[in-house]
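Novice: Take a look and give me a structure for this.
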Amino acid sequence: MDDYPLLNLFWTMLWFFLWVMWFFLLFKVVTDIFRDHSLSGWAKAGWLVFVLVLPYLGVLVYLGVRGRSMAERDEKQAREHEDAVRQYIQRTAGSGSGSVDELHKLSVLRDKGDLSQEEFERVKTKLLA
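Specialist: Okay, the predicted model is just below:
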């Protein structure tokens, strides 16, 4: 370790980090090419060849030309995912609370005397089944 100074270690780590970040960016661009529904098949093939044959230039040109729409697609996908999660939570939480609300209403009707105990039990078993 004596012949590898600390500054060289810093530069090696920096270049390694930049190399990893470059691959993240490259994969992000390639996945965006396939995710974009406004591009035709030939346009997707052209962008993919351009990005893979001349990677640095291809990625920089792609980000310059299609960067704004890339961000819009990311936002749209995040919104759709968030809406799907919200709907799932509401659907899941709503299914349990509906029968609780119905049982409460039945209990109120029974307490007021509008339902007999037998009717209450019969409807309660239907709700819980």
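Novice: use CA for all of it now, contacts and neighbours both
Specialist: Fine.
Novice: so who does the closest residue to Val59 other than its chain neighbours touch?
Specialist: Nearest residue to Val59, sequence neighbours excluded (Cα to Cα, 6 or more residues apart in numbering): Val51, at 5.7 Å. Neighbouring residues of Val51 by Cα atoms under 8 Å, 6 or more residues apart in numbering: Val30, Leu57, Gly58, Val59.
Novice: Check the gap between the last one and Arg68 for me.
Specialist: The span separating Val59 from Arg68 equals 14 Å under the rule Cα to Cα, to the nearest Å.
Novice: Show me which of the two is the more surrounded one.
Specialist: Taking neighbours as other Cα atoms under 10 Å, Val59 and Arg68 compare with Val59 leading, 23 against 11.
Novice: After the longest helix seen in the chain, heading C-terminal, what element do we hit next?
Specialist: Counting by DSSP state H, the longest helix found in the chain is helix 55-112. The helix or strand immediately downstream of helix 55-112 is helix 117-128, counting by DSSP states H and E.
Novice: And this one, please, so the two structures can be compared:
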Amino acid sequence: MDHPLLNAFWMMLWFFLWIMWLFLLFKIVMDIFRSHDMGGWGKAGWLIFVILLPFLGVLVYLIARGGAMGERDMQEATRREKAMQEYIRETAGSGGGGGSNVDQLTKLADLKARGELTQEEFDRAKEKLLAG
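Specialist: Purely as a prediction, here's the structure:
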């Protein structure tokens, strides 16, 4: 008997599995290039294996190196977060507010108050800070 609803279900299931496999394939290719513990020949070998024998290559890669994929993702996320925070600090410090100069002047004043800087050293550092 012909069951069009069941056929539609199977077609959607296979389409979903195909999309998931493509997503996994792209994730693995990105992981190959992101991996710092492999040399160029290792990366080329895995890439050729994954492209020439896609289903087998993806499964073998997941078995061999899948455990560390999450760690590499976390390292990349941490690196990006640090870069973003550094960019924000640099941008906010050099923006119109002059917050970094105020902070440095406060530090200089504290050093002078503790007696670690003489008045002459303080004045020179303050001039240099305000000029540049």
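Novice: before we move on, the earlier item: run through the neighbouring helices and strands of the longest helix of structure 1.
Specialist: Contacting helix 55-112 of structure 1 under the criterion 3 or more Cα pairs under 8 Å, 6 or more residues apart in numbering; DSSP states H and E are the following elements: helix 6-35, helix 41-53, helix 117-128.
Novice: can we see that at 6 Å?
Specialist: Identification of packing neighbours for helix 55-112 of structure 1 by 3 or more Cα pairs under 6 Å, 6 or more residues apart in numbering; DSSP states H and E yields helix 41-53.
Novice: And Leu39 of structure 1, how close does it get to Ile33 of structure 1?
Specialist: Distance, Leu39 of structure 1 to Ile33 of structure 1, by Cα to Cα: 8 Å.
Novice: which of the two has more neighbours?
Specialist: Ile33 (22 against 13).
Novice: So what does the more buried one match up with in structure 2?
Specialist: Matched by TM-score structural alignment, Ile33 of structure 1 corresponds to Ile32 in structure 2.
Novice: Leaving out sequence neighbours, find the closest residue to that match.
Specialist: Excluding the flanking residues, the one nearest Ile32 of structure 2 by Cα to Cα, 6+ apart is Lys43, at 5.9 Å.
Novice: now stretch 84-94 of structure 2, how far from the centre of its chain.
Specialist: 17 Å (Cα atoms, centre = their mean, to the nearest Å).
Novice: what's the answer for stretch 44-51 of structure 1, then?
Specialist: Chain-centre distance of stretch 44-51 of structure 1: 26 Å, with Cα atoms, centre = their mean.
Novice: Go through that stretch and flag the buried ones.
Specialist: Lys44, Trp47, Leu48, Phe50, Val51 (16 or more other Cα atoms under 10 Å).
Novice: Distance-wise, check the residue most central in space within structure 1 relative to Glu75 of structure 1.
Specialist: The centroid of structure 1 falls nearest to His81 when counting by Cα atoms, centre = their mean (4.4 Å). His81 of structure 1 sits 10 Å away from Glu75 of structure 1, taking Cα to Cα as the criterion.
Novice: and if you look at His37 of structure 1?
Specialist: Remark: distance between His37 of structure 1 and Glu75 of structure 1 (Cα to Cα) = 15 Å.
Novice: for Trp42 of structure 1, same thing?
Specialist: Separation of Trp42 of structure 1 from Glu75 of structure 1 (Cα to Cα) stands at 25 Å.
Novice: quick one, which of these two is more surrounded?
Specialist: Comparing Trp42 of structure 1 with Glu75 by neighbour count (other Cα under 10 Å), the higher total belongs to Glu75, at 12 against 9.
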